[in-house]
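Peer 1: sequence below, structure please.
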Amino acid sequence: MASAPSDIPSKNDPYASLRSREFQFYLVIRFALVFALNMQFAVVEWRVYELSHDPFSLGLMGLAEVIPSVGLALFAGHIVDKMEKRGMLLKCIIGYLFISMALFALTWKPITQHITDHMALTGIYILVFIGGIVRAFVSPSTFTLMALLVPREQYANAATWSSSAWQIGAIMGPALGGFFIHWFGVHGAMFAVVLVFILPLFSLLQIKPKPVYYHPKDGDVFKSLGEGMRFVWNTKVVLGAMALDMFAVLFGGAVSMLPAFAKDILHVGSDGYGMLRAAPAIGSTITMFILAYFPLKKKPGIKLLAAVFGFGLCMIVFGLSTSFYLSIFALFLSGVVDGVSVITRQTILQLKTPDEMRGRVAAVSSMFVGSSNELGAFESGFAARALGLVTSVVAGGCVTLGVVVTTYIISPAMRKLDLKA
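Peer 2: Model prediction:
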């Protein structure tokens, strides 16, 4: 496989991938994108619940994003594989910038005073839908670009730092989103989001265009799409890691319901909501920094299963809690164990995927894992309406435990997983 050159290759060096200047800018892009998107989603979630006072409306946000994201995922992976990666990611960032500017306009008083709440909600859902279209291309673009910035022997190390940058952005985004709502209102918070989207644009221009390894013949689109699906299906450890995480997030995630928990269960304001949103990412980031120094070498598959099992237990505790501090602690621990899952899955994908197929495999991964957050948001909203807010979260945690036990029984490839490059 072709890969980027390295200055100082050292398998035991926790900073090996950070010695690449372009990878440093990549981490800035990774952080800034996730920071801006998480902050934007936290602010929009708060605004949607303000307008509707209905947990199901939060679930509809997830559905609005997941429909285009999943529907276009395979096609997007094919496009990314045959296109230059930096240019594709640049188009995606510009698209996100325009969406955030439109959301900023929808929170501007001279506009909001002339439209109904229903019109505002409809506008938000439409913009979230468009964001789902952009997201279909962002995931394979960022995944593929990373492999072109560091050599193969540094993939695991790069995945750790990339995931850490992602989680730091996921910490600061929703936390500052909640505090900015408290300090400056929804409109001021959305203005901050617009400003943040400028940072990844600048950083991406510091990375040179990269070679393209996939050159399909005209008319081979469906064959190309099928190759990505067959690769995932035939590589059982990849399939198992994707499926395990998908079901855990789909049924066990409660993040989309946090505005409802903050307001109706824990009775805290927007600042407390920001703390709840940040708690899982703080735990995950701590785990990822530890794993940069002590990578998972022995029985990583068993540890992955244990981590997802722990995630389910944390969701059960969070659902039953009526204490703000216990809820934060449960979410923090959910992030600690989720960090193990994220690093393991990303390392599997980077090590097992050929260069010419990265975009399509990343697209399949986004269908399994990335979009499960939004499907999980819809499932959580629907379950909250049908079963009640607390019951839906506890039941989801129990389903997660069942998924882990089932995976352990039926997947010997996961039990015997080896992450050696």
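Peer 1: all contacts plus neighbour counts: C-alpha atoms, from now on.
Peer 2: Will do.
Peer 1: what about T391, how many residues nearby?
Peer 2: 16 (other Cα atoms under 10 Å).
Peer 1: who touches the one helix or strand it maps to?
Peer 2: Per DSSP states H and E, T391 falls inside helix 389-410. For helix 389-410, the external contacting residues (Cα atoms under 8 Å, 6 or more residues apart in numbering) are 240, 244, 247-248, 251-254, 261, 305, 308-309, 311-317, 319-320, 380, 383-384, 414-415.
Peer 1: does T144 count as helix, strand or coil?
Peer 2: helix (DSSP: H, G, I helix; E, B strand; the rest coil).
Peer 1: among the contacts of helix 389-410, name the ones in helices.
Peer 2: 240, 244, 247-248, 251-252, 305, 308-309, 311-317, 319-320, 380, 383-384, 414-415 (DSSP state H).
Peer 1: one more sequence to fold, the one below, so I can look at both together:
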Amino acid sequence: MSSTSPSAAESAGQLLRHHPAFLLFWLASVASTIALQMQIVAVGWQVYQLTHSAFDLGIVGLVQFIPSLVLVFVVGHVADRYDRRNVARFSALVEALASALLAIGSLGGWLNREMIFAIVFIIGAGRAFSKPTMQAMLPGLMPPSLLPRAVAGSASATQVAIIIGPAIGGFLYVLGPQTVYISSCVLFGLCSLLLSLIKLPPAAALRGKVNGASLSSVFAGLAFIRSKPAIFGAISLDMFAVLLGGATALLPVYAHDILQTDSVGLGLLRSAPAVGALAVALFLARHPLRGRVGRTMFIAVGIFGVSTIVFGLSHSFVLSLLALAVLGASDMISVVVRSSFVQLETPDEMRGRVSAVNSVFIGTSNQLGEFESGLTAAWFGAMPAVLIGGIGTLLVVFLWVRLFPQLYRVDRLAPPKTK
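Peer 2: Now for the predicted structure:
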């Protein structure tokens, strides 16, 4: 075994203490995710109060997703061509500007349904650049042998923020939506500042490996993914599972109409998946998966589908919280396996473009999944929409086991061997 292999006792906390660049990256991720999650609660509650339309909640997800789809190849090329740190910094500033516009519109009373959609589109454009760029940046901060732990540690940051963000957003919304949006603006600015303090290793800071924006270089990320069946299977499994099982877009409907709670209850419901996910992320940061990771990923996605069904049937606030916590825990296992596997199997000079395509798949499962949930809820009602999604997720798991046996047989998360 290589001397650089981490001991079983090395935890996420030790990674933060011994790798200053990772600590700054971790803090930046926390700040931006808290800001985003606060925004999600405020925007969802504000839109539903304005329109009382589940379909409009789906539109919020759709307008966030469109920039990721339109800009996917531009984003990947930029992340591989330019300093990833500066790209992520600028993206955070764009999101801060959008938050300021939401605050000004709320204070001025001119923030209607259409204006919210337009500003959310700007937020989606910022996320289209920031998310894949930061994903591509992470491997440059850590030795390859520590990457699975770093991914789990980074995921724990995201889950801490997802727990804190919605709860804070729900409480602050009592003071008015502008309070939430101003707080988000400050946090996005803090994220940009923290990213500027990261000192990248020379090899990670130096960009320019992509010479010019030729069609072959721009589309290389998609071509690479298609050439690797196991990678394509991992990304597409996550996409279709969350696309079908994405019940979170309907949380304002469940909170208001089914569970009979308020904005604070909505914040707690938003936080519940992250509680389960954080527990799993912290566990995996200390005890990474050792074997049969492909099979484990399939089992986790299956549990995700079952949890979605339980949530869809629940009329109890406590049971709904528990179902969402299990849903988040199972999703985190899938996230760690997929993220580590894709990053370890991708050369550094390709990571920006591969991460951009990966983000579109993830964006499809999240934002487009919200649109799908809103649309099916408008057609059939909120509860049937969630049940259809959960059942569909289970069907995808059984189908993907047959379509991608290479993924099912993946045993370990490790860098590919070099000759």
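Peer 1: can you calculate the TM-score here?
Peer 2: Scored against TM-score structural alignment, normalised by the length of structure 2, the superposed chains reach a TM-score of 0.94; 406 aligned residues with a Cα RMSD of 1.6 Å.
Peer 1: what span of structure 2 is the helix holding T391 of structure 1 aligned with?
Peer 2: Helix 389-410 of structure 1 corresponds to residues 382-403 in structure 2, going by TM-score structural alignment.
Peer 1: mind listing what's buried in the matching stretch?
Peer 2: For stretch 382-403 of structure 2, burial by neighbour count (16 or more other Cα atoms under 10 Å) applies to 382-394, 396-397, 400-401.
Peer 1: repeat for stretch 49-66 of structure 1
Peer 2: 49, 55-66.
Peer 1: coming back round to it: mean per-residue distance, the helix holding T391 of structure 1 versus structure 2.
Peer 2: Overlaying structure 2 shows helix 389-410 of structure 1 at a mean distance of 0.6 Å from the equivalent residues (mean Cα distance after the TM-score superposition for structure 1).
Peer 1: what's the offset of that helix from the middle of its chain?
Peer 2: Chain-centre distance of helix 389-410 of structure 1: 20 Å, with Cα atoms, centre = their mean, to the nearest Å.
Peer 1: and for stretch 54-70 of structure 2?
Peer 2: With Cα atoms, centre = their mean, you get 15 Å for stretch 54-70 of structure 2.
Peer 1: show me what the lengthiest helix in structure 2 is packed against.
Peer 2: If you go by DSSP H, structure 2 has its longest helix at helix 20-51. Applying 3 or more Cα pairs under 8 Å, 6 or more residues apart in numbering; DSSP states H and E, we find helix 20-51 of structure 2 packed against helix 12-18, helix 54-81, helix 113-137, helix 147-172, helix 177-196, helix 251-253, helix 263-286.
Peer 1: now distance to G294 of structure 2 too, for the ones you listed, in TSV please.
Peer 2: Below are the helices and strands packed on helix 20-51 of structure 2 laid out as TSV (distance: least, Cα to Cα, whole Å):
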stretch	distance to G294 of structure 2
helix 12-18	23
helix 54-81	27
helix 113-137	21
helix 147-172	14
helix 177-196	33
helix 251-253	31
helix 263-286	15
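Peer 1: of those, which is nearest G328 of structure 2?
Peer 2: helix 263-286 (4.0 Å; Cα to Cα).
Peer 1: that older thread, are any of the ones in helices among the contacts of helix 389-410 of structure 1 buried, and which?
Peer 2: 240, 244, 247-248, 251-252, 305, 308-309, 311-317, 319, 380, 383-384, 414-415.
Peer 1: tell me, what residue is most central in structure 2?
Peer 2: Residue closest to the mean C-alpha point of structure 2, counted by Cα atoms, centre = their mean, is I362 at 7.0 Å.
Peer 1: that one pairs with which position in structure 1?
Peer 2: In structure 1, I362 of structure 2 lands on V369 (TM-score structural alignment).
Peer 1: same thing with Y181 of structure 2?
Peer 2: Checking TM-score structural alignment: Y181 of structure 2 goes with M190.
Peer 1: my guess is its match meets F104, correct?
Peer 2: Yes. With contact defined as Cα atoms under 8 Å, M190 of structure 1 counts as touching F104 (5.2 Å).
Peer 1: name the helix or strand for K199 of structure 2, please.
Peer 2: With DSSP H and E as the test, K199 of structure 2 turns up in no helix or strand.
Peer 1: quick check: it vs W45 of structure 2, distance?
Peer 2: 39 Å (Cα to Cα, to the nearest Å).
Peer 1: which of the two has more neighbours?
Peer 2: W45 (25 against 15).
Peer 1: right, and that one touches S263 too?
Peer 2: Yes. Counting by Cα under 8 Å, S263 is a contact partner of W45 of structure 2 at 7.2 Å.
Peer 1: looking at M190 and F104 of structure 1, which is more packed in?
Peer 2: Neighbours per residue (other Cα under 10 Å) separate M190 of structure 1 from F104, with M190 holding more: 30 against 21.
Peer 1: who are the contact partners of that one?
Peer 2: 40, 43, 100, 103-104, 107.
Peer 1: most neighbours among those residues, which one?
Peer 2: That'd be V43 among those, by other Cα under 10 Å, with 27 neighbours.
Peer 1: leaving aside the residues next to it on the chain, what's closest to that residue?
Peer 2: What sits nearest to V43 of structure 1 in space, not counting adjacent residues and going by Cα to Cα, 6 or more residues apart in numbering, is G177, at 5.7 Å.
Peer 1: the one you found -> structure 2?
Peer 2: Per TM-score structural alignment, G177 of structure 1 is aligned with G169.
Peer 1: OK, contacts around that match?
Peer 2: 37-39, 41-42, 180, 267.
Peer 1: do A307 of structure 1 as well
Peer 2: With Cα under 8 Å, 6+ apart, A307 of structure 1 has these contacts: 337-338, 340-341.
Peer 1: what distance do you get for it to G301 of structure 1?
Peer 2: A307 of structure 1 is 10 Å from G301 of structure 1, by Cα to Cα.
Peer 1: also I168 of structure 1?
Peer 2: With Cα to Cα as the criterion, I168 of structure 1 and G301 of structure 1 are 25 Å apart.
Peer 1: who's more crowded, the two?
Peer 2: More neighbours surround G301 than the other of I168 of structure 1 and G301, with 26 against 22 (other Cα under 10 Å).
Peer 1: you'd agree that one is up against L419?
Peer 2: No. Contact between G301 of structure 1 and L419 fails when scored by Cα under 8 Å: they sit 9.0 Å apart.
Peer 1: number of nearby residues for the closest residue to P55 of structure 1 other than its chain neighbours?
Peer 2: Counting by Cα to Cα, 6+ apart, the nearest residue to P55 of structure 1 once its immediate chain neighbours are dropped is G381, at 5.5 Å. G381 of structure 1 has 28 neighbours, counted by other Cα under 10 Å.
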